[in-house]
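Asker: how would this look folded up:
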Amino acid sequence: MAHAPPMRPDEIRQAFRSLLLGLFAGLLSSTVIVTALPRVVADLHGGQVAYTWVVAASMAAATLSLPLWGKLADLVSRKALIQLSLGLFALGSALCGLSGGVEQLIVGRVVQGLGAGGVTALTQVIMAALILPRERARYNGRIALVMMVGTVGGPLLGGALAETPWPGWRGCFHLGVVFAVAAALTLQRTLRLPAVERSRPGSRPDLAGAALLTGAAGTFLVTLTLAGHAVPWASWPTAGAACAVIVLAVLFVRTEARAADPLVPLRLLRDRTVALAAVAGFAVGPALFASPALLGQYFQIARGHSPTVSGLLTLPMIAGMLLASTVTGRLISAHGRWKRHVVAGGVLLLLGSALLGGVRAGTPLPVVCAYLFIGGAGVGMTSQNLLLIAQNAVPATELGATTSLVVLSRSLGGVLGVAVLGSLLTARVNALSPATGLGGGLPDPRTLSPSAMESVGAVYGHALGDVFTAAVPFALLLLASVLLLRETPLRTARARKVRRAGAVRPRTGYGPGRHRRR
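Answerer: Reported below is the predicted structural model:
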């Protein structure tokens, strides 16, 4: 079989920009709808349950599909897979934009989430195939920038679109179609990858493992979503769901241990570096995914700001993430050492979480912004670098499975953080002010009198401070995990092999091979 000709540097840069465009579309799908969602559900005559599931459907589908996408990336053409995932995302976005009812919207969000999961996993896998670990650290800053722009820009853009006569909230989904199609067309023209090396020719995807993992994780996520709202935590349905999760998880482990080509190779977890990176990724998930939702409620309900101003006030956190990720990425590329940076990131995230636990409705905004910058810097120094550390510890044939494992752990941590911290917020609000009568809903600051707004803001400010305090154990788990990691210098020895396969040639200004004989 003939190898594809090596990609030129300009083609690599263009392909990487297309990957970033697809990744941005996937991230935007989960954030752009947040501020527009009340208008969406009202127009489609939905209720609180529909509101919850429009958010949960996409997130759960993306999270649960990550291992399967990663495993497929080790078996078949990665270029075909990224095109398929972008197509699914575009299809789901179109279904959402054309929705005539909440049922169709939820189905569209599931399809959209499946595509977004593929784009997320395959972007990392393709990047690993093109760029050596030593060089890859510099590119993590650009990925982090895309993640940050999607996180902070989504709510601002969604709120603005929802208030326009045309296209209205449907424009939030139409944008996803445009971005996905543009990324797919550019990748079709520029992306050329080496053939996938299979460890076992003729191997097939582990569909039984995928079904069991989907059942276990899906039941777990549904339970977290509904417990404390639709059903009490201490109830027979909740207990039954917990038992079902345990049984499905045990069956999944047994199936993976016996499978010839498992979805999640358990041998990866025997590698200390991979296992600890997965645990640390799980621990950083709540800060990465749950924080924007909590901060939106803090600034809008506790402080009485508009959604647009609320998005602007999260910029210090985004700035901390961007600055820390960019600087540490360049330092790691230059020196090949990473542990001091991820440990410092764990310390900063722990400090930021603890400081945010003391915020209230009357805390001066500059103080809140300083705390957000500290916590954001901690996330920026750890999130992407954990993925790099795990990829550096495994052979090229298992990059897909390893990547999907760490990203899955991070996503599950984010989903868990959203569900648990959201439930805790509701419980704390009801405990601090039983007379609010929210019943799981959110107060609308536009309908409250100044005195009522002051009372509700005080309650939410106190409750959200308690919730941020409850996030401290996640930061402690992250710090403990990265402290236990053994530092291994990033590989450069694969440079010659990768160049023959058509990957990017490392710059002569980096790595120990700079002064070797040519």
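Asker: use CA for all of it now, contacts and neighbours both
Answerer: Fine.
Asker: spatially nearest residue to residue 51 (excluding sequence neighbours)?
Answerer: The shortest distance from residue 51 to any non-neighbouring residue, by Cα to Cα, 6 or more residues apart in numbering, is to residue 41 (6.3 Å).
Asker: do I have it right that that neighbour meets residue 50?
Answerer: Yes - in this structure, residue 41 is within contact of residue 50 by Cα atoms under 8 Å, at 7.2 Å.
Asker: give the residues shared as contacts by the two.
Answerer: Counting by Cα atoms under 8 Å, 6 or more residues apart in numbering, the shared contacts of residue 41 and residue 50 are residue 102.
Asker: returning to what we had before: quick one: the residue nearest to residue 51 from residue 469, how far?
Answerer: 32 Å (Cα to Cα, to the nearest Å).
Asker: quick revisit: contacts only, for the residue nearest to residue 51.
Answerer: By Cα under 8 Å, 6+ apart, the residues touching residue 41 are 47, 50, 51, 102.
Asker: next: residue 324.
Answerer: Counting by Cα under 8 Å, 6+ apart, the residues that residue 324 touches are 377, 378, 380, 381.
Asker: check residue 134 too.
Answerer: When contacts are counted by Cα under 8 Å, 6+ apart, residue 134 touches 332, 333, 336, 490, 491, 492, 511.
Asker: please repeat the previous calculation with a cut-off of 7 Å.
Answerer: Taking Cα atoms under 7 Å, 6 or more residues apart in numbering, we find residue 134 in contact with 333, 336, 490, 491, 492.
Asker: ok, then the element right after the host helix or strand of the first one?
Answerer: Yep, that's residue 333 we're talking about. Following DSSP states H and E, one finds residue 333 within helix 315-335. Once the chain leaves helix 315-335, the next helix or strand it forms, by DSSP H and E, is helix 339-356.
Asker: may I see the buried residues of the lengthiest helix in the chain?
Answerer: In the chain, assigned by DSSP state H, the helix with the most residues is helix 399-432. Neighbour-count burial for helix 399-432, counted by 16 or more other Cα atoms under 10 Å, picks out 399-430.
Asker: can you name the element that comes right after it?
Answerer: helix 450-470.
Asker: hmm, back to that, which of the contacts of residue 134 ranks first by neighbour count?
Answerer: With neighbours taken as other Cα atoms under 10 Å, the top of the contacts of residue 134 is residue 490, carrying 24 neighbours.
Asker: my reading is that that one lies in a helix. Confirm?
Answerer: No - under DSSP: H, G, I helix; E, B strand; the rest coil, residue 490 falls outside any helix and is assigned coil.
Asker: isn't residue 429 right up against residue 463?
Answerer: Yes - using Cα atoms under 7 Å, residue 429 is in contact with residue 463, at 5.8 Å.
Asker: rewinding a little: can I get the contacts of residue 41 in a markdown table including secondary structure, distance to residue 145 and neighbour count?
Answerer: Listed next are those as a markdown table, based on DSSP: H, G, I helix; E, B strand; the rest coil; distance: Cα to Cα, whole Å; neighbours: other Cα atoms under 10 Å:
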| residue | secondary structure | distance to residue 145 | neighbour count |
| --- | --- | --- | --- |
| 47 | coil | 35 | 12 |
| 50 | helix | 32 | 17 |
| 51 | helix | 29 | 17 |
| 102 | helix | 33 | 22 |
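Asker: for comparison, sequence B:
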Amino acid sequence: MTGDVQGTDAAVASPGPAPEGQVHGSVLVSIGALLLGMLLAALDQTIVSTALPTIVSDLGGLEHLSWVVTAYLLASTAATPLWGKLGDQYGRKKLFQTAIVIFLIGSALCGMAQNMPELIAFRALQGLGGGGLIVLSMAIVGDLVSPRERGKYQGLFGAVFGATSVLGPLLGGFFTEHLSWRWVFYINLPVGVVALAVIATALHIPRRSAQHVIDYLGTFLIAAVATCLILVASLGGSTWGWTSPQLIGVAVLAVVLAVAFAAVERRAAEPVLPLKLFHIRTFTLAAVISFVVGFAMFGAMTYLPTFLQVVQGISPTMSGVHMLPMVFGLLISSTASGQIVSRTGRWKVFPIAGTGVTTLGLLLLHQLDENSGTATMSAFFFVFGLGLGLVMQVLVLIVQNAVSYEDLGVATSGATFFRSIGASFGVAIFGTIFASRLGDKLTAALRGQQLPAGLDANALKSDPKVIAGLPASLRPSVLHAYASSITDVFLYAAPVAFVGFVLAWFLREDRLRGSVTAPDVTQTLASNPVERSSYDEVCRALSVLGTREGRREIYEKITARAGYDLLPAASWVLLRVKKYGRVEPGVLAERSPVPLNVVLAAARQVEERGLATREGVDLILTDRGREVAGRLAKAREESLAELLGDWWGPDRPTDLVQLVEELNAELCGSDAERPHDGEVKRPRGGFA
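Answerer: Predicted coordinates for the structure are as follows:
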């Protein structure tokens, strides 16, 4: 899977963005439109959960509730690799516009759905477009900005996911309570239209095509296998008996399709999921643990709003507020764990602790009932989110560390792919357990009771709002039936999380490569397996490291590495003169964040050492100065190459060499870096 290789290579090969860290206004507008597209897809993963209880009351079909979420997850997961490669072949702008249109059509149809089967079908269509929005928006950034700037702008996409994880439940609850649940879907329309208009007018990227052999058959087969298994898990024992011909037939079909998938992937030129990755123990274990995390996270997020609204009697809007402790716990621990691992190189404690705390969180959630207080619920939600965050960031990171450069991109998306499949299973299986337990418990609670006319267990299952009209003597037992049915699913999920805890102990803590850094928040919160090339993954990591290091220390390090005793600012000045041929120190200070006195002291030193001479007011390099500046640039390139570890071997690929050279030119020649201790400011101009 090399979905973005062509786009990013093109960005390196062409002038593209403005020099010296500046970005043209049209590019900023385009990135804003891309962020709107990402917002649509990200918001739709979280906004629906708080509306689900109301949707069930309106449309009925409680037993199919989980498929409202599952259909979207499955469709977006299966479509993601196709969007990436089709964008390479036919142009990302047109494909991105197509994805928005598909998403908006799906959103409009979801808002107009009259029954649960219609809503599920339209959610699948919406997910088909959503997968394209996520992967193409990330890829287009590579077409618009240089490698050095890319990490910063991809960070904005991470911020969008972080914000939607908080805003989604709140907005979903607000629209449901004050307008209609249908506005959960209609709200996408104006945002999407604005994004379409801006992209049509402001987004200008060169049309380049890269020939790929798209693994259509492999993509179809793996989606079909997942769908069959989810059908068995969600319909077995309820709609279909465990020994029914339908269930056995679907199970056998899943096995046949799985065998066919394995055969196809062995022969595919560009397999959607290369089987050789499973020969790497770390990848296999991380894939299973990713499945567990997705299972627990999305399963819980789907049914916690039902617990809050139906059992606790909390409004849809406030149910979103009550879920914030889980989101904050996830964000805090995922950010902290990713940064700690990137800086210390030690990671094994986090998947162990994360799966252990997640198991504990599920057991705590099982303790909730209709009498639980807000403080108790918030504490339990926070613990659960904390556990998920501890393990989610690290799984992507350790997978990247375990594979060769050629498999870096596909392994990264593969880890997220299994989380997506786990999410689909979790939501479906949680839904089956909930519906089955609720029917039994409501029947038991109402047995022997004098019920109002037309009211029975099925009516209470179909419309939870009926509970409010029950006689006071009946209401407590019905609420308890709902509460225990929901919390039972957390008890059943705890052993699954515990399996992840056991497996985490078998992970081998290999030494972390210098170029492996904490992944984007998108890879933590997104369910979609965002497909980026190996080139893009290394580009992101080196950009993050370069930005983090972009201070006086850069010039101290490269000066020492080159074997010179120069002021850091003097090395900086030499590289500036090397880049532009001649510079005037006063103008250099004016157009950079470096104070005039620091520039003048540096200029004086390079003149005294015979590295530069004056020609009028300008500095030009002497022969000795050109030699020193060349060695300084080479020292920076070597320091970047060192971070790549064994990826920078004798057989290193051309695109990796190209990336290091491009980043080296940017890092060694950027006014945005400061070889002094003053405040960093954005440079006002360059020396074009």
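Asker: TM-score for these two?
Answerer: With the length set by TM-score structural alignment, normalised by the length of structure 1, the two chains reach a TM-score of 0.81; 508 aligned residues with a Cα RMSD of 4.2 Å.
Asker: quick revisit: and the longest helix of structure 1 with helix 450-470, angle?
Answerer: What separates the directions of helix 399-432 of structure 1 and helix 450-470 is an angle of 130 degrees, with axes from the mean of the first three to the mean of the last three Cα atoms, to 10 degrees.
Asker: tell me which residue is most central in structure 1.
Answerer: Against the mean C-alpha coordinate of structure 1, by Cα atoms, centre = their mean, the closest residue is residue 411 at 5.2 Å.
Asker: that one matches what in structure 2?
Answerer: Correspondence of residue 411 of structure 1 to structure 2, assessed by TM-score structural alignment: residue 420.
Asker: so who does residue 198 of structure 2 touch?
Answerer: Residue 198 of structure 2 is in contact with 30, 33, counting by Cα under 7 Å, 6+ apart.
Asker: if we go to 8 Å?
Answerer: Counting by Cα under 8 Å, 6+ apart, residue 198 of structure 2 touches 29, 30, 33.
Asker: these two touch, right, the last one and residue 200?
Answerer: In this case it means residue 33 of structure 2. No - the criterion here is Cα under 8 Å, and residue 33 of structure 2 misses it with residue 200 at 9.9 Å.
Asker: more neighbours: these two, which one.
Answerer: More crowded of residue 33 of structure 2 and residue 200, by other Cα under 10 Å: residue 33, with 24 against 15.
Asker: helix, strand or coil for that one?
Answerer: Residue 33 of structure 2 - assigned by three-state DSSP - is helix.
Asker: which non-adjacent residue is nearest it?
Answerer: Computed as Cα to Cα, 6+ apart, the closest residue to residue 33 of structure 2 that is not its neighbour in sequence is residue 195, at 4.9 Å.
Asker: what about that neighbour, neighbour count?
Answerer: Residue 195 of structure 2 has 22 neighbouring residues, counting by other Cα under 10 Å.
Asker: which strand or helix spans the spatially closest residue to residue 507 of structure 2 that is not a sequence neighbour?
Answerer: Nearest residue to residue 507 of structure 2 in three dimensions, chain neighbours excluded: residue 282, at 6.0 Å (Cα to Cα, 6+ apart). Following DSSP H and E, one finds residue 282 of structure 2 within helix 281-306.
Asker: same question, residue 256 of structure 2
Answerer: Counting by DSSP H and E, the element that carries residue 256 of structure 2 is helix 245-267.
Asker: distance between that helix and the chain's centre?
Answerer: Centre-to-centre, helix 245-267 of structure 2 and its host chain are 29 Å apart (Cα atoms, centre = their mean, to the nearest Å).
Asker: after superposition, how close is it to structure 1?
Answerer: Taking mean Cα distance after the TM-score superposition for structure 1, the mean distance separating helix 245-267 of structure 2 from the aligned residues in structure 1 is 1.1 Å.
Asker: and for that helix, what's in contact with it?
Answerer: Contacts of helix 245-267 of structure 2 (Cα under 8 Å, 6+ apart): 217-218, 221-222, 224-226, 228-229, 231-232, 235-236, 240-242, 271-275.
Asker: buried residues, that helix. List them.
Answerer: Neighbour-count burial for helix 245-267 of structure 2 flags 246-248, 250-251, 253-254, 257-258, 260-262, 264-265 (criterion: 16+ other Cα under 10 Å).
Asker: count the neighbours of the aligned partner of residue 482 of structure 1 in structure 2 for me.
Answerer: Mapped onto structure 2 by TM-score structural alignment, residue 482 of structure 1 lines up with residue 504. For residue 504 of structure 2, the count of nearby residues is 25 (other Cα under 10 Å).
Asker: isn't residue 504 of structure 2 right up against residue 287?
Answerer: No - Residue 504 of structure 2 lies out of contact with residue 287 (Cα under 8 Å); the separation is 11.0 Å.
Asker: of the contacts of helix 245-267 of structure 2, select the buried ones using a PyMOL command.
Answerer: Selection of buried members from the contacts of helix 245-267 of structure 2 for PyMOL, criterion 16+ other Cα under 10 Å:
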select buried, resi 217+218+221+222+224+225+226+228+229+231+232+235+236+240+271+272+273+274
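Asker: in helices only, show me the contacts of helix 245-267 of structure 2.
Answerer: Those of the contacts of helix 245-267 of structure 2 mapping onto helices are 217, 218, 221, 222, 224, 225, 226, 228, 229, 231, 232, 235, per DSSP H.
Asker: wait, what's in contact with the fourth one?
Answerer: Right, the one you point to is residue 222 of structure 2. Shown in contact with residue 222 of structure 2 (Cα under 8 Å, 6+ apart): 78, 257, 258, 261.
Asker: would you format the residues you listed as a markdown table with distance to residue 294 of structure 2 included?
Answerer: Converted to a markdown table, the contacts of residue 222 of structure 2 look like this (distance: Cα to Cα, whole Å):
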| residue | distance to residue 294 of structure 2 |
| --- | --- |
| 78 | 16 |
| 257 | 23 |
| 258 | 21 |
| 261 | 23 |
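Asker: which of those residues lies closest to residue 398 of structure 2?
Answerer: The nearest member of the contacts of residue 222 of structure 2 to residue 398 of structure 2, counting by Cα to Cα, is residue 78 at 23.8 Å.
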